[in-house]
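Novice: Curious how this folds, go ahead:
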Amino acid sequence: MAMYLHEEHHIFREAFRKFLQKEAYPFYADWEKQGIIPREFWRKMGENGFLCPWVDETYGGFGADFGYSVVINEELEKVGSSLVGIGLHNDIVVPYIASYGTEEQKKKWLPKCVSGEIVTAIAMTEPGAGSDLASIKTTAVKQGDHYIVNGQKTFITNGIHADLVIVVCKTNPSANPPHKGMSLLVVERGTPGFTRGRKLEKVGLHAQDTAELFFSDAKVPAENLLGEEGKGFYYLMEKLQQERLIVAIAAQTAAEVMFDLTKRYVKERTAFGKTISQFQTVQFRLAEMATEIALGRAFLDDVIEQHIAGKDVVANVSMAKWWMTEMAKRVASEGMQLHGGYGYMEEYEIARRYRDIPVSAIYAGTNEVMKMIIAKHLGL
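Specialist: Prediction:
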């Protein structure tokens, strides 16, 4: 049992699980076909206190600890990986506003982020810049009391639904080194010059709205600058620890779900006069998966505890992110194989899980970048 979870967290989990059993599980397959999570679901999440519960009571939240975020992300992942955009809103994007926003910005935006009236996104990736954030080309030139933003972003989670987009841009394109010219600007829905491209078709995460964003002389009020000009890169570095931890939590949960699906299937499926779970080769493969999953859970819980305690665990989070996503990919592959031909059928959940999990090794910093971070912390 995780030490950071107490009785109130378990009560909260039960309440959230009941909410999802009524409002998400029965509709998830339809959302996958429609290619988007309805806004109504976001509003229901907000009405029931499941969006950004950590936000201070002053702005409509409950001032809840990170343990509640862990519970929410785990339970959403159990429904399906396409709900990742809610975790992004709750624990990745909105924290930027809470940490770096002015009092006016917090009063204006946070209550609606909690209620579900506002959906958020963060726009880092560009067609020519992914892991190498400092090489982004999007610019924001100050003219009077506005910034004029030009550029393009891609692979943006919540890109269609987003009412607020935190855009990573260059306010000083000639800065040396380049990362010192980066800033964060909050671009609101309806901003002149801000348009969305098509909803991108992906291998997995079919119900998650991922989009391209375009800025053509977009006129953004100077008061929408988040924090200080030129500090954007440092703000991103401060927040990426939690972002990668959220990905690790989802991957670990997905592995646990896929293992349960597979174990249940092999105990029911018969071949050569007995259930396939009675074959030693199948037992060994399940034993290996169970071991990796148990190791992942123990390490993850330790990292979460340290994160809650406010410790700098960038290296450990990077380890958790790369190892758990790779482990979950192995579990998906083994799970599909042990399902046989049925594992390749869309009506079986393992097929969807197999499609959904690979991107976790790519977003929030590729696993190769995670290893670079670990190597740096090793003094290499």
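Novice: drop to CA atoms for contacts and neighbour counts, all remaining ones
Specialist: OK.
Novice: what about the helices in the chain?
Specialist: In the chain, the helices defined using DSSP state H lie at 7-23, 28-34, 39-47, 66-79, 84-88, 94-100, 103-115, 232-268, 280-308, 314-339, 349-356, 367-377.
Novice: and those as CSV, adding distance to A207 and mean neighbour count?
Specialist: As requested, the helices of the chain are exported to CSV (distance: least, C-alpha to C-alpha, whole Å; neighbours: other C-alpha atoms under 10 Å):
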stretch, distance to A207, mean neighbour count
helix 7-23, 15, 14
helix 28-34, 4, 15
helix 39-47, 12, 17
helix 66-79, 12, 20
helix 84-88, 10, 23
helix 94-100, 21, 18
helix 103-115, 21, 19
helix 232-268, 16, 21
helix 280-308, 27, 16
helix 314-339, 19, 23
helix 349-356, 11, 21
helix 367-377, 24, 16
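Novice: can you redo the ones you listed as CSV with distance to Y147?
Specialist: Formatted as CSV, those follow (distance: least, C-alpha to C-alpha, whole Å):
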stretch, distance to Y147
helix 7-23, 41
helix 28-34, 36
helix 39-47, 30
helix 66-79, 34
helix 84-88, 26
helix 94-100, 18
helix 103-115, 17
helix 232-268, 15
helix 280-308, 36
helix 314-339, 33
helix 349-356, 38
helix 367-377, 32
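Novice: to compare against the first, here's another:
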Amino acid sequence: MTTLSDDEQFIVRTVRQFVDKDVKPVVRELEHADTYPEALIERMKELGIFGLAVPEEYGGTPVSTPCYVLITEELARGWMSLAGAMGGHTVVCKLLLKFGTPEQKQHYLPRMATGEVRATMALTEPGGGSDLQAMRTVARKSADGYVVNGSKTWITNSRRSRLIALLCKTDPDARPAHQGISILLAEHGPGLTVSRDLPKLGYKGVESCELSFEDYRAPLAAVLGGVEGHGFAQMMSGLETGRLQVAARALGVGRAALEDSLAYAQSRESFGKPIWQHQSIGNYLADMATSLSAARQLTLHAAREADAGRRVDMEAGMAKLFASETAMQIALTAVRIHGGYGYSTEFDVERYFRDAPLMIVGEGTNEIQRNVIVRQLIARGGLEP
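Specialist: So this is what the prediction gives:
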């Protein structure tokens, strides 16, 4: 474990115990039935997991970014969906903390710290994908607020979240386009329809939905920070946290796959000895552990840089890119090690294999991460030692 305070180490251990005691015994049944984990979410509220990015003055239990990464890893080790249930929420907490008006902070953060109000982000549109500046969701200003029309898709937790950080255009004619983008703090109400839950390969239990805004009304005070036109830069800052969170989810999935593979390779015998003693399987395990350790160090490095106040879009992009590709490879290798059992729904390995691809395409595809990384390499004059 990275150098955490005694209090933070205790928090990580507490989450690990929650995963081992409460999550692992029920996750297979919940996941296969695609059942929303109500009891587990309530327990996460009790543990203070939804307040990890909220200062004490608002009732939260703030932790360092490395601690947040390790907590996310523990949750994803038990069930990646649980880490997803708090990912966007944490990003919105940080957006409010960094950019919100005093009134917005006081209105939302105390209830977000307890999980009474859970939040999500709404960025992606059906025809836009990663091209956020091409969005068509528009909020037109009226005398008493904004009238919003448009649609979003793949919005996690949107049916059960009471607050949505909605990225939209408040000035569609602005050039460059990003100067006309704002974040509206939207709550459920007339004009906002959660039209359907999208069917998914993995990432079961929590919902990912399509949202439709038809003459949805938001007050003037709903603009994050109170000033239009800063939403794109605000959200890009938030995505640094989001990408670290996705990297940490990948660590959790990869670690679960490695742990299951280690246990299986010691209990399963062939040709008179445990299969880990066969060089091909032993090499698999050694490579899995090595790549996972490298991914964790890369993610923790980005987390420490973030806490030092540095810009970490490149570092977070590297962590997300490498950790997600590592998790996918480890999950596939775990299937190989388990043989036919790795393809069986009676083992958890097949779940890891279905969950791992989400981190490759979520929070900005890995192709986008490579674009971010190379632009920063050019801007910074290379990779600093």
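Novice: and of the helices of the first structure, who's closest to A211 of the first structure?
Specialist: Among the helices of the first structure, the nearest to A211 of the first structure by C-alpha to C-alpha is helix 84-88 (12.2 Å).
Novice: who does that closest one touch, helix- and strand-wise?
Specialist: In terms of contacts (3 or more C-alpha pairs under 8 Å, 6 or more residues apart in numbering; DSSP states H and E), helix 84-88 of the first structure is packed against helix 66-79.
Novice: can we see that at 6 Å?
Specialist: For helix 84-88 of the first structure, not one helix or strand is in contact under the criterion 3 or more C-alpha pairs under 6 Å, 6 or more residues apart in numbering; DSSP states H and E.
Novice: out of the helices of the first structure, which comes closest to T138 of the first structure?
Specialist: Using C-alpha to C-alpha as the measure, helix 232-268 is the one of the helices of the first structure that comes nearest T138 of the first structure, at 13.0 Å.
Novice: now the angle between helix 66-79 and the closest one, please.
Specialist: Interaxial angle, helix 232-268 of the first structure versus helix 66-79 (axes from the mean of the first three to the mean of the last three C-alpha atoms, to 10 degrees): 50 degrees.
Novice: Check the mean deviation of helix 232-268 of the first structure from the second structure.
Specialist: Comparison of helix 232-268 of the first structure with the second structure after fitting gives an average deviation of 1.3 Å (mean C-alpha distance after the TM-score superposition for the first structure).
Novice: One more: stretch 326-333 of the first structure?
Specialist: Compared with the second structure after fitting, stretch 326-333 of the first structure has a mean deviation of 0.8 Å; criterion: mean C-alpha distance after the TM-score superposition for the first structure.
Novice: okay, and that stretch goes to which residues in the second structure?
Specialist: Matched against the second structure by TM-score structural alignment, stretch 326-333 of the first structure falls on residues 325-332.
Novice: Can you give the distance of the matching stretch from its chain's centre?
Specialist: Stretch 325-332 of the second structure sits 17 Å away from the centroid of its parent chain (C-alpha atoms, centre = their mean, to the nearest Å).
Novice: In the first structure, what residue corresponds to R255 of the second structure?
Specialist: Taking TM-score structural alignment, R255 of the second structure has E256 as its aligned residue in the first structure.
Novice: Now do the same contact list for the most centrally placed residue in the first structure.
Specialist: Per C-alpha atoms, centre = their mean, the C-alpha nearest to the average position across the first structure is that of L88, at 4.2 Å. Listed by C-alpha atoms under 6 Å, 6 or more residues apart in numbering, the contact set of L88 of the first structure is empty.
Novice: And it, how close does it get to S82 of the first structure?
Specialist: To S82 of the first structure, L88 of the first structure is 11 Å away according to C-alpha to C-alpha, to the nearest Å.
Novice: repeat for G159 of the first structure
Specialist: Computed as C-alpha to C-alpha, the G159 of the first structure to S82 of the first structure distance reads 13 Å.
Novice: neighbour count winner among those two?
Specialist: Comparing G159 of the first structure with S82 by other C-alpha atoms under 10 Å, the one with more neighbours is G159, at 29 against 22.
Novice: and the more buried one, what does it touch?
Specialist: Per C-alpha under 6 Å, 6+ apart, neighbours of G159 of the first structure: T210, A211.
Novice: and what of L295 of the first structure?
Specialist: L295 of the first structure sits next to no residue when contact means C-alpha under 6 Å, 6+ apart.
Novice: how much space between it and A2 of the first structure?
Specialist: In terms of C-alpha to C-alpha, L295 of the first structure sits 13 Å off from A2 of the first structure.
Novice: just I97 of the first structure next, same as before
Specialist: Going from I97 of the first structure to A2 of the first structure by C-alpha to C-alpha gives 29 Å.
Novice: And for K44 of the first structure?
Specialist: Distance, K44 of the first structure to A2 of the first structure, by C-alpha to C-alpha: 29 Å.
Novice: Strands of the stretch 51-200 of the first structure, residue ranges please.
Specialist: For the stretch 51-200 of the first structure, the strands defined by DSSP state E, counting those that start in this stretch cover 120-123, 139-143, 146-157, 164-170, 182-188, 194-199.
Novice: Adding mean neighbour count and distance to A15 of the first structure, write those strands out as CSV.
Specialist: Output for the strands of the stretch 51-200 of the first structure, formatted as CSV (neighbours: other C-alpha atoms under 10 Å; distance: least, C-alpha to C-alpha, whole Å):
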stretch, mean neighbour count, distance to A15 of the first structure
strand 120-123, 26, 25
strand 139-143, 19, 44
strand 146-157, 22, 27
strand 164-170, 25, 29
strand 182-188, 26, 33
strand 194-199, 16, 33
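Novice: can you put those strands in a markdown table and add distance to E334 of the first structure?
Specialist: Formatted as a markdown table, these follow (distance: least, C-alpha to C-alpha, whole Å):
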| stretch | distance to E334 of the first structure |
| --- | --- |
| strand 120-123 | 34 |
| strand 139-143 | 45 |
| strand 146-157 | 28 |
| strand 164-170 | 38 |
| strand 182-188 | 42 |
| strand 194-199 | 31 |
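Novice: how about the ones you listed, which one is nearest Q278 of the first structure?
Specialist: Closest to Q278 of the first structure of the strands of the stretch 51-200 of the first structure is strand 146-157 (C-alpha to C-alpha; 43.0 Å).
Novice: distance between the closest one and the chain's centre?
Specialist: Here the centre of strand 146-157 of the first structure is set off from its chain's centre by 20 Å, with C-alpha atoms, centre = their mean.
Novice: and the angle for that strand with strand 139-143?
Specialist: For strand 146-157 of the first structure against strand 139-143, the angle by the same axes, to 10 degrees is 160 degrees.
Novice: average distance between strand 146-157 of the first structure and the second structure?
Specialist: When the second structure is superposed, strand 146-157 of the first structure averages 0.6 Å from its matched positions, counting by mean C-alpha distance after the TM-score superposition for the first structure.
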